[in-house]
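*Asks:* coordinates only, no sequence provided:
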């Protein structure tokens, strides 16, 4: 009986991947350890030291509000900023990131007031600076919380020295900016209708308002004609409004000379309180029938009413005599804002309750005074939403007390119904109904606002600075000089600046930077450099609290001014002025930054917020924008595209994603989404990113394992096989794409390209092809040594390019490969030699890979039918009719490329039953089994297995490799 030789274990002779870099990432556990390591080593300081002397790149941080945990919008915003900063830092810039916080304003003030109410305390009984200190402490507490949450996201920046709007120096600079505007003559006290929050008891800016659908009362009201053409005596002009409570403030009616008007007589009526047969009324002709239907009337058309007839009319107020008031004339004014698409063609004009009404009234003020009509604007509603004595019959002297528009909880008051009842009693109501429409609400309280005429401090938009420019013209010019990403942001901001009214700065609250000026009863502002210097010096040392301290007026005015004449303005500044001034005390005042910023990046809502206020403030004081580029991102919706809300239960919290999957997963989602538009996020999308991350991580892991056998040998480019040169060519192409993508803030393009490169070109092609050579070739093999040199470069490029996007994973991979390194984030993007670019090589290999797809398709069928187990069992014949494809394969080891043990390439059509792909013409594959024996080491089936007597169970190639490494089987 012959002894059967023992099977030899060749595994120790193979250069199989070896790495401690785990397949399972464990990001939720590892990432906090990495954050702690970065803090311990003070990575931020090392980044600054490494970048000393480089050109500065500055992304100025739009300040989040310091009043709660971060949400997914914060995470999206900060990750985008971090990727931008890291990408520029790793491309030769000093990209210093200084985070900031917005600390003043109503939301924090509310929180402190809520705490007072719970304790039964009255805010007004607490010294103002004691209250302000509580607001300051509240903001400081949340800054600490948000700082740790941002760090957990992998955000790197100067968190030890951030900027805050409540910092004493910041408060001094904000006040100083206002003083500059006042000195230039652009600040004034005016009385205009502004959006007013009854709930919050303060004026609101456009940026503090959002729109929501409401259902409102709508009424048609008859104004009796008292003066005008004799033929119109005894007629009525009919207006339409969705704010009945503004009728006491009516002072005029607007019409448009562009439209046709007519006189109508009521023929029949089916209503209880409206017009009766025989009454004559004037309407825009286009809207007459629709109006009649609302009042359940039929009309007879009598004649056209010309524009000059309308201009000659004055009406009586429909509430004439109520409470002893409304005995003034109501003129008709020609107005460009009048439309004929709804209503009656006549616009009820209450200059104290609407911007267009105000403008139309003021434009006519001189002409009205000449006609003996007072142009004074009444204050019919107070800060609490109650009617005043300027609304006779509804104010404090009315039966039952003053009516109220909106109460302290944002609910509708009784004002509308009281006005409607009074109109019915005077036979002045034409019709009534209900209308669902969009209406402004405070974005903080979510309650409706009102338009209310009240004295406020404004900045002119159209007053000449003395150099032929205005704030509007400067701002529009600055917009033209700014790069917008996406480009549509430019038109959006331009439209807002073109249409915006004067900038209202004053707020009637306690927590903020005061409007630190003195003014007399006529609104004249004291401009005195010495007074201003005393104020700013105090603010620098004590903060803005100095303005509210006892004796502040005397302290700042000194003995040079009449204390009786000059009054201290106690309003505070709109917080958008605070944030709009951040460029001054960060970019200008910090030597590690520069002005203007290279880029501002925020959500698309900031076209009316921070981008807007920063533009206005800087153009008012410096004549240009504080930024060179503006990048905007959309909002994050749930997976169905619906807005996230706690009530719907569809909120995705970044803290939960980091706890379950890791910050790098969240960052990968940000990088792969189209952030310029609204994005979606939910469990399915998170899982998709986990899967993509896992593939990317496994590519990095395989490279690390393979490079465990790398000796660091450099191979001359000219000596490398073509396949290695092809991979270097792809790196050259990707280098251009990556750099251009980071410059364009197009992260999705970069992420998609790198993920596809890793999955398709590396894992599924190059690595697959070269595994045999890498695992089995002899140490001296040029093919193996070249592959190792290229994989070394592939690893460096991929990890460095991905470092801004996936800072935790790339740090782990870099230190696994280079344990003596400090951090991947201190590295620079690799320099790519020009010789790597080889377009001709790519064209050739595209042909080779085209033929390979047909071979792969044929072998897949063989595997599926279980005629082969692996591709190494095959030795197919490939038939090619295309000379260009044949030429591409010439001189190549096509069997290695297709991962088969052998392959035969034949010029010709091939058998009719050969495998073909419809999309690849001229290529057919006839599957065949490989001939020979299976090599015990490489598993290839060849005819030369056993040709070396010292190694009888392996191929000649493997025998040579075994001899070179000194392997001998046990005797």
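*Replies:* Happy to help now that I have it. The structure presented is a predicted model; accordingly, all values stated were derived computationally and were not measured.
*Asks:* hey, let's count contacts and neighbours off CA atoms from now on
*Replies:* Fine.
*Asks:* list the contacts of the residue sitting nearest the centre point of the chain.
*Replies:* For the chain, the residue nearest the mean C-alpha position is residue 603 (2.1 Å; Cα atoms, centre = their mean). Contacts for residue 603 (Cα atoms under 8 Å, 6 or more residues apart in numbering) come out as 77, 632, 633, 634, 635.
*Asks:* comparison target below:
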């Protein structure tokens, strides 16, 4: 055994109960419980009362299942922003909300009916709505707990729900504002329709998938034409939707397109085609080769060529004209600017029931829709061709051997048919079934009708906006103006939503469903016009406040109409409002209802898909009723993908479950991942990525653990004024001032990936690898009353108070644990405000000096480390360094500080030579207490002068 004295008890080692092992999955629920018991959210509202307000208005998720990674990413990002604004001292309430109406929930309830072999249409609508309400309530409760487990702080006891009575009343009230100002009309136009769900769909309810379709070329016999050359010929059309041929009413040509009439010398008829008497075909000149290849035309002669304008006045007949009635009517050639020669034949068959261009062109020429396809996608029973058959989205129904192609073949009009055309096609995102364009009577909000009615009450800001705009401004113009006056983060999002609003059609706001807010209007049975009576509308709103939307379906309509109108003269409308109108109205019954008329949200934040969803519906709703956007700024984030950058799906087995991550690693790991990503783009998450996040978390946690241990017993009496501190401490305060400015800038820009990176880099590089490393000797071994040690601990205390606050918005649980470890009886860290950082700490001269010293220190460290790895040195304290510096300024710089202490080596000499580092093993003896190799230590284990004074002094 050695007889050397044991000086361990004389060294001031850090002491803390804060564990390095986080155990977040077990600790976080207890912290949540304490927040709830203390009513932390309520405390925060009282503490911030009267301060500048920051409102992040929550976009409502659907209440229809467990949360997924997209939910988690979205809610965490919102919480980080809200907490950071609160940290800045603002009153930043957060009211979570849910979208409770519409197809997603109704579809789930219908699925339960189908499983029991029950027909939803045979159930009392009020009972069915009650089941939808119960289903939504269940999932609101489930998701609420899951969101809370993420650490999201908000008014969870009073969230907004679109199915609450006051919300339903507000939604119908917003609808009636549009009605009173003349911004509603009922018309028959093609809309996206789901035959499976039997309802119109919004663009935001549609997703596009690649499919294979049947493509067919069909001959329409020309029966009348001003061009003698076209007599006894056939116009050829091409389509990938054979089911629209039974609803054809015309043929469109491009006025500036060149056309040719081909005389067919030889046709190699492909299997399955049926040519009949076709010998001369009219097609676009630019597409002759493509058409000949598809039709098997082996030899032809061009017998006529001309412009599309030459085709005016030409008339064809439908291939099934022998059926009489609708099919016997002439099919006129109509000039269409939309006709191109990109594909097909250059002649487009027109079915006004099933296409926007078709509808507009045919309507302009007196051809109206015929409504041949019913709600379920079948042709109506009385339709002369294929009546009662379908569904039209069934590939077999459209197949080359299906009933449509078979009948066309028999009629001698099917020139080619093949099931090989691959393209993108819209599907319902709920049922995953294909949708169709279908003309049905729907309610619309017009985009291009002048908004002339200014009778709607408006706040002063809205009046100012209207004064700036023309009284005849349209909804589209008003929305585009609002887009330009809104802050978009990132900026490129502005162009995206501008293009979407600029090119969008009228807003279809009606749905043929049961669960939602009804379009509570009365249509005159004779004129079809809807009633615009403010007194009636006020009674409707009051009825909804008392009984919710069900009040409309059980109403005494005469009582609502009042004494001025007879119920017998009006038909109550029973369509349901588009759920996007519901969510687009949330600003009215959440932001304005809670914070005052005319108050706008500071920020909306959702995924990039909401440019065509919530961002846009909210914009249009507010612009139509208030003349401006409901938000000052909009932040868009990307989607969460798997580790390989693929979209998550159960079929691929690559779904990353946020609940599993929380249960295994803790919510703070997930929160740090969110903050660390470039979330303005799509982001990846997987095992390796989360492992890297965990490493970053451990380093941050270790920084806090070191601070807590090093500050054990620290009191205000120990503080040292900044002016009396060593220059190293003042340099670190300079770095802290720079960090503070960087974090404030990142907070203002909602750039928390930059925020998290700056915070972790500061903790790892500036503190752990530099400042802490250098000063640990002073902390452990200097006398408790030494100025250097006291200055170090003073700066550590400043760093603690700053870093725990900086970390709190992201690592909300860990920051609370750190704070409570040091101040067990204090109020929550989340009631604190942004740290006070003295602007005077920023010292560019000190910063430049020590930045260069760190570069020179790095040269020494790089030279020492290989010798440590090779075991030639036990530690850097055993090294003697000769640092060659050719620059006189660098030599003077090194001489101005104790550079051996900064480099943590035994001795360091500077030589005037080209830059380089020589390392030797010191022959000096080691102090038995501080382990430094110093000249005054006469033999290993004895004390250096400093340690002797501390121990024996």
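*Replies:* Yep, that arrived. Remember, it's a predicted structure, so these values are computed and weren't measured experimentally.
*Asks:* please work out the TM-score for the two chains.
*Replies:* In this superposition the chains share a TM-score of 0.95, using TM-score structural alignment, normalised by the length of the second structure; 928 aligned residues with a Cα RMSD of 1.9 Å.
*Asks:* can you tell me what the residue nearest to the centre of the first structure aligns to in the second structure?
*Replies:* Mapped onto the second structure by TM-score structural alignment, residue 603 of the first structure lines up with residue 607.
*Asks:* with adjacent residues omitted, what lies nearest to that match?
*Replies:* Excluding the flanking residues, the one nearest residue 607 of the second structure by Cα to Cα, 6 or more residues apart in numbering is residue 637, at 4.8 Å.
*Asks:* and that neighbour, what's its match in the first structure?
*Replies:* So residue 637 of the second structure corresponds to residue 633, using TM-score structural alignment.
*Asks:* from residue 95 of the first structure, how far off is that match?
*Replies:* Here the criterion is Cα to Cα, to the nearest Å. By it, residue 633 of the first structure lies 21 Å from residue 95 of the first structure.
*Asks:* okay, these two: which has more neighbours?
*Replies:* The neighbour count for residue 633 of the first structure versus residue 95, taken as other Cα atoms under 10 Å, is higher for residue 95 (26 against 23).
*Asks:* was I right about that one contacting residue 88?
*Replies:* Yes. Judged on Cα atoms under 8 Å, residue 95 of the first structure makes contact with residue 88 at a distance of 6.1 Å.
*Asks:* which residues are common contacts for these two?
*Replies:* With Cα under 8 Å, 6+ apart as the test, residue 95 of the first structure and residue 88 both reach residue 57.
*Asks:* ok, the corresponding residue of the second structure for residue 387 of the first structure to residue 219 of the second structure distance?
*Replies:* Aligning on TM-score structural alignment places residue 387 of the first structure opposite residue 379 in the second structure. Plainly put, residue 379 of the second structure is 23 Å away from residue 219 of the second structure if you go by Cα to Cα.
*Asks:* which one's more surrounded, the two?
*Replies:* Between residue 379 of the second structure and residue 219, counted using other Cα under 10 Å, the more crowded position is residue 219 (28 against 24).
*Asks:* tell me which element the more buried one is part of?
*Replies:* Secondary structure from DSSP states H and E places residue 219 of the second structure in strand 206-224.
*Asks:* that's a helix at residue 471 of the second structure, yeah?
*Replies:* No. Residue 471 of the second structure: not assigned to a helix; according to DSSP: H, G, I helix; E, B strand; the rest coil it is coil.
*Asks:* quick revisit: correct me if wrong: the residue nearest to residue 607 of the second structure contacts residue 679.
*Replies:* Yes. Contact criterion Cα under 8 Å: residue 637 of the second structure and residue 679 qualify, at 5.2 Å.
*Asks:* overlap of the contact sets of these two?
*Replies:* Common neighbours of residue 637 of the second structure and residue 679 (Cα under 8 Å, 6+ apart) do not exist.
*Asks:* for the alignment partner in the first structure of residue 367 of the second structure, which non-adjacent residue is spatially closest?
*Replies:* Mapped onto the first structure by TM-score structural alignment, residue 367 of the second structure lines up with residue 375. The shortest distance from residue 375 of the first structure to any non-neighbouring residue, by Cα to Cα, 6+ apart, is to residue 365 (5.4 Å).
*Asks:* count of residues packed around the one you found?
*Replies:* If we define neighbours as other Cα under 10 Å, then residue 365 of the first structure has 16 of them.
*Asks:* how much space separates it from residue 500 of the first structure?
*Replies:* From residue 365 of the first structure across to residue 500 of the first structure, the span is 22 Å (Cα to Cα).
*Asks:* what's the burial count for the alignment partner in the first structure of residue 751 of the second structure?
*Replies:* Under the alignment (TM-score structural alignment), residue 751 of the second structure maps onto residue 746 of the first structure. Residue 746 of the first structure: 19 surrounding residues under other Cα under 10 Å.
*Asks:* re the thing from before, the strand holding residue 219 of the second structure vs the first structure, average distance?
*Replies:* Aligned to the first structure and superposed, strand 206-224 of the second structure gives a mean residue distance of 1.0 Å (mean Cα distance after the TM-score superposition for the first structure).
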